[in-house]
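Peer 1: Give the three-dimensional model of this entry:
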Amino acid sequence: MPEFSTDEASKYLDLYIIPFAINLLIAIVIFVVGRIVVNIIVKIVGKLLAKSSYDEMLVDFIMGIVRSILLLFVIIAALDQLGVDTTSLVAILGAAGLAIGLSLQGSLQNFAAGVMLLVFKPFKSGDFVDAGGVSGTVKGISIFTTTMNTPDNKEIIVPNGLIYSGAITNYSAKETRRVDMVFGIGYGDDLKKAKTILEEMVAAEERVLKDPAPTVAVSELGDSSVNFVVRPWVKSADYWGVMFDFTEAVKLRFDQEGISIPFPQMDVHVHKEGE
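Peer 2: Prediction:
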C-alpha cells in the first residue's frame, strides 16, 4: 500500500478533498434552497389556480407537473455544481422522453384531450351527454378517460381522445329543452278538432313552459295520415316524462274523441283478364 508524505497529503487535500467538500456543500445548499423555492412557487401557482374555475383534478395535476419540472432543474443545478456532465444527462433525458412519447402516443393523445376537457369543460359530472359514440350520464372525468353510466345502468369508460376528436352533445347544458313529437290523424278525421284537442292538452300539461310558446301545427300530408308536430318547451329534467306521458295521453284522448291514428297500409287491387 503506497504511503503519502505530509506534503503530498496536504497537496491532495488542497487539490481534491477540500474543493470537493466545498462543491458538495454548495450542491446541498442549492438542493435544499431550491426545494424551498420550488415549494413556494408551487404554492403560489396553486393559489392562482384555486381562484380560477379549473377542475380540482386539473389543478393538482398542473401543480404536480410544475413541481416535477422545477425539481428537475434544481437537481441538474446541484449535479452541475458537483462537476457532473449535465449536458449528457439532459440529452439522455430528452432521448428517453422522446422514446416514451412515441411508445405512448395514444395515451398522450388521451392525456392532452383530458386536459382540454378539464380546461374548457364541455360537460361536467352529472350531465347527460352523447360523446365518443356513447350516450350516458357522466360520472367522472380523469386525465385519460371519462366514465359514463348508460340509461340501463351500464358503466362505460371512454378514452378522452375519442371524446374530444368528435362531436359532443350535452343534453344537460341548458335548463330547458324542446320536446319534438309527431301525431298523425286520418284524412277523413276533423283536422280542426284534432288541432284544438292537441292545443288544449298542451295547455293543460303543467310541466310545459309558457315561454317559449309551444307549437302545434300541421307539418305533413303523409301517405296515409295528416301529421301534426307538437313542440312544447319543458325543463330538461322533465323531457322524457312529458314525452312519454303526453304520447300516451294523446292516444287515449283521440280514442275517446273518435279520431283515428292511421298506420301504414297498402291497398291491393286484383284485375282479372277479360273483365
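Peer 1: only C-alpha atoms for contact and neighbour calcs from this point on.
Peer 2: Will do.
Peer 1: name the element G46 belongs to?
Peer 2: helix 18-50 (DSSP states H and E).
Peer 1: Can you spell out which helices and strands pack onto that helix?
Peer 2: On a contact count with 3 or more C-alpha pairs under 8 Å, 6 or more residues apart in numbering; DSSP states H and E, helix 18-50 meets helix 56-81.
Peer 1: Sequence B follows; please return its structure for comparison with A:
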Amino acid sequence: MDELGLDNELQQLKGTYQFVADLLVQYSFKIAGALVILLIGLWLANKVSQLVARQFEKHQIDITLSNFVSNFVRILVIVMVAIVALGQLGISVTPMVAAIGAASLGAGLAIQGMLSNYAAGITIIVTRPFVVGNTITVKHVTGVVQDIFLGQTLLTNEEGEQISIPNKHIVGEILHNSFANKLVETQFTISYDTDPEQVIQSIQAILQASSQVYQEKACHVGINDFASMGFELGIRYWVPTQSYYQDKYQTNLAIYTALKQQGISISCPVKEIHLSH
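Peer 2: Now for the predicted structure:
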C-alpha cells in the first residue's frame, strides 16, 4: 500500500510538472511580451509627463495646473499601456471595463460629496480664480492660499493655523481675492471744532511713511459721516495678510500718538438716557 501511494504521488507531481511546463511554453512569450510592453509604457509615461511639465514651465503656466495635467497624462498613458499588455496576454478588457463602469457608478453615488469636491478642484485649477500666495475670503473665512488640491484648498492665517476648505464650498460662492494683502478699515470721530483737513493730512503722512502699509495701493482718509459728536473719519489702507493684525495695531497706535502730540482728541461716544417720572 505504501508503494502504491508513493506511485500515485509521483504521478500527481509529474502531471503538475507537465502542466506547468506546457503553460510556460504556451504563455512564456506572451508574459515576457506583456512585461516588456508594461516597462516601456511606464518609461514612456514618465517621459511624457516630464515633457508636459517642461512645456507648462516654459510658458510660465501656474504650477498647480502643471502638476495636475502632467499627472493626469501619466496616469492616462499607464492605463492605455496596461490595456495593451492585457491584450497581449489574451485577456479581454471589455468585461473588465463594464465591471469597472458598474462599480464606478455605485461608488460615485456613495462618494458624491467627494466627487463634487474633485470636480470643483478641477474647475479651480483650470479657471484659476486664485493661485498659491493669494489672499482669499470665502464664507467669512480669510487666509493665504498655501496649496490647492483636487479635493480641498489649504489656507494659513497670521496665527499659523491651517484652514482646510472643501473645494465645493469655494466654486459657486462669492470669492474675494486681495492677492497678498488685506484691507484695513477704521473709523473714529473728532470734534466739529477740529480742522478735519489737518487731521486727514497728518494721518496720510503717517500711512505714507509707514513700513507696515502696502504702498502700491493708495491709502484713503476722509470724512465718512457727520455724527452727533463730530466728524466721523474713515481710514482705508492695505497691509500684508500674514501680519494683518500686528500691522493694523501698530498703525493705529502711530495715528493715535501723532494726534495726541498735536492736541487733537478723539471724541468719546455718548449715550443719552431719558428717565420718565
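Peer 1: related to what we said a few turns ago, which residues in the helix holding G46 of structure 1 does the neighbour count mark as buried?
Peer 2: The neighbour-count check on helix 18-50 of structure 1 (16 or more other C-alpha atoms under 10 Å) flags 20, 23-24, 27-28, 30-31, 34-35, 38-39, 41-42, 45-46, 49 as buried.
Peer 1: what do you get for stretch 134-150 of structure 1?
Peer 2: So for stretch 134-150 of structure 1, counting by 16+ other C-alpha under 10 Å, buried means 134-139, 141-149.
Peer 1: out of these, which are inside strands?
Peer 2: V134, S135, G136, T137, V138, K139, I141, T145, T146, T147, M148, N149 (DSSP state E).
Peer 1: got those as CSV, with distance to F111 of structure 1 columns?
Peer 2: Shown next, in CSV, are those (distance: C-alpha to C-alpha, whole Å):
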residue, distance to F111 of structure 1
V134, 19
S135, 22
G136, 22
T137, 21
V138, 18
K139, 18
I141, 11
T145, 8
T146, 11
T147, 15
M148, 18
N149, 21
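Peer 1: Return the closest of those with respect to R67 of structure 1.
Peer 2: Set against R67 of structure 1, the nearest of these by C-alpha to C-alpha is I141 (22.9 Å).
Peer 1: Let me know whether that closest one touches M148 as I believe.
Peer 2: No: using C-alpha atoms under 8 Å, I141 of structure 1 is not in contact with M148, being 9.1 Å away.
Peer 1: now the alignment partner in structure 1 of I190 of structure 2, nearest residue through space, not along the chain?
Peer 2: Alignment note (TM-score structural alignment): I190 of structure 2 maps to I185 of structure 1. Nearest residue to I185 of structure 1 in three dimensions, chain neighbours excluded: I261, at 4.8 Å (C-alpha to C-alpha, 6 or more residues apart in numbering).
Peer 1: For the one you found, give me its contacts.
Peer 2: For I261 of structure 1, the contact set (C-alpha atoms under 8 Å, 6 or more residues apart in numbering) comprises F183, G184, I185, G186, S225, K251, F254.
Peer 1: are any of those residues buried, and which?
Peer 2: The neighbour count (16+ other C-alpha under 10 Å) marks F183, G184, I185, G186, S225, F254 as buried among those.
Peer 1: re the thing from before, show me which pair in the buried residues of stretch 134-150 of structure 1 is furthest apart.
Peer 2: S135 and I143 (20.0 Å).
Peer 1: related to what we said a few turns ago, ok, so what distance separates the match of I190 of structure 2 from V229 of structure 1?
Peer 2: In this view, I185 of structure 1 and V229 of structure 1 are 12 Å apart by C-alpha to C-alpha, to the nearest Å.
Peer 1: returning to what we had before: of all the buried ones among the contacts of I261 of structure 1, which comes closest to F246 of structure 1?
Peer 2: Closest to F246 of structure 1, out of all of the buried ones among the contacts of I261 of structure 1 and judged by C-alpha to C-alpha, is F183, at 10.8 Å.
Peer 1: check the fit of the helix or strand harbouring the closest one onto structure 2 and give the mean distance.
Peer 2: Using DSSP H and E, F183 of structure 1 maps to strand 181-185. Following superposition, strand 181-185 of structure 1 is found to deviate from structure 2 by 2.1 Å on average (mean C-alpha distance after the TM-score superposition for structure 1).
Peer 1: now for that strand, which elements pack on it?
Peer 2: Counting by 3+ C-alpha pairs under 8 Å, 6+ apart, strand 181-185 of structure 1 packs on strand 226-231.
Peer 1: Tell me which stretches of the stretch 101-250 of structure 2 form helices.
Peer 2: Counting by DSSP state H, counting those that start in this stretch, the stretch 101-250 of structure 2 has helices at residues 112-127, 196-209, 244-261.
Peer 1: Turn the ones you listed into a markdown table, including distance to I75 of structure 2.
Peer 2: Converted to a markdown table, those look like this (distance: least, C-alpha to C-alpha, whole Å):
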| stretch | distance to I75 of structure 2 |
| --- | --- |
| helix 112-127 | 16 |
| helix 196-209 | 53 |
| helix 244-261 | 42 |
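Peer 1: Of all the ones you listed, which one comes closest to G172 of structure 2?
Peer 2: Minimum separation from G172 of structure 2 across those (C-alpha to C-alpha) falls at helix 112-127, 9.0 Å.
Peer 1: other SSEs contacting the closest one?
Peer 2: Looks like helix 112-127 of structure 2 contacts helix 63-88 (3+ C-alpha pairs under 8 Å, 6+ apart).
Peer 1: Now the helix it packs on: buried residues?
Peer 2: Neighbour-count burial for helix 63-88 of structure 2, counted by 16+ other C-alpha under 10 Å, picks out 64-71, 73-75, 77-78, 81-82, 84-86, 88.
Peer 1: next one: stretch 189-207 of structure 1
Peer 2: So for stretch 189-207 of structure 1, counting by 16+ other C-alpha under 10 Å, buried means L191, A194, K195, I197, L198, E199, V202, A203, R207.
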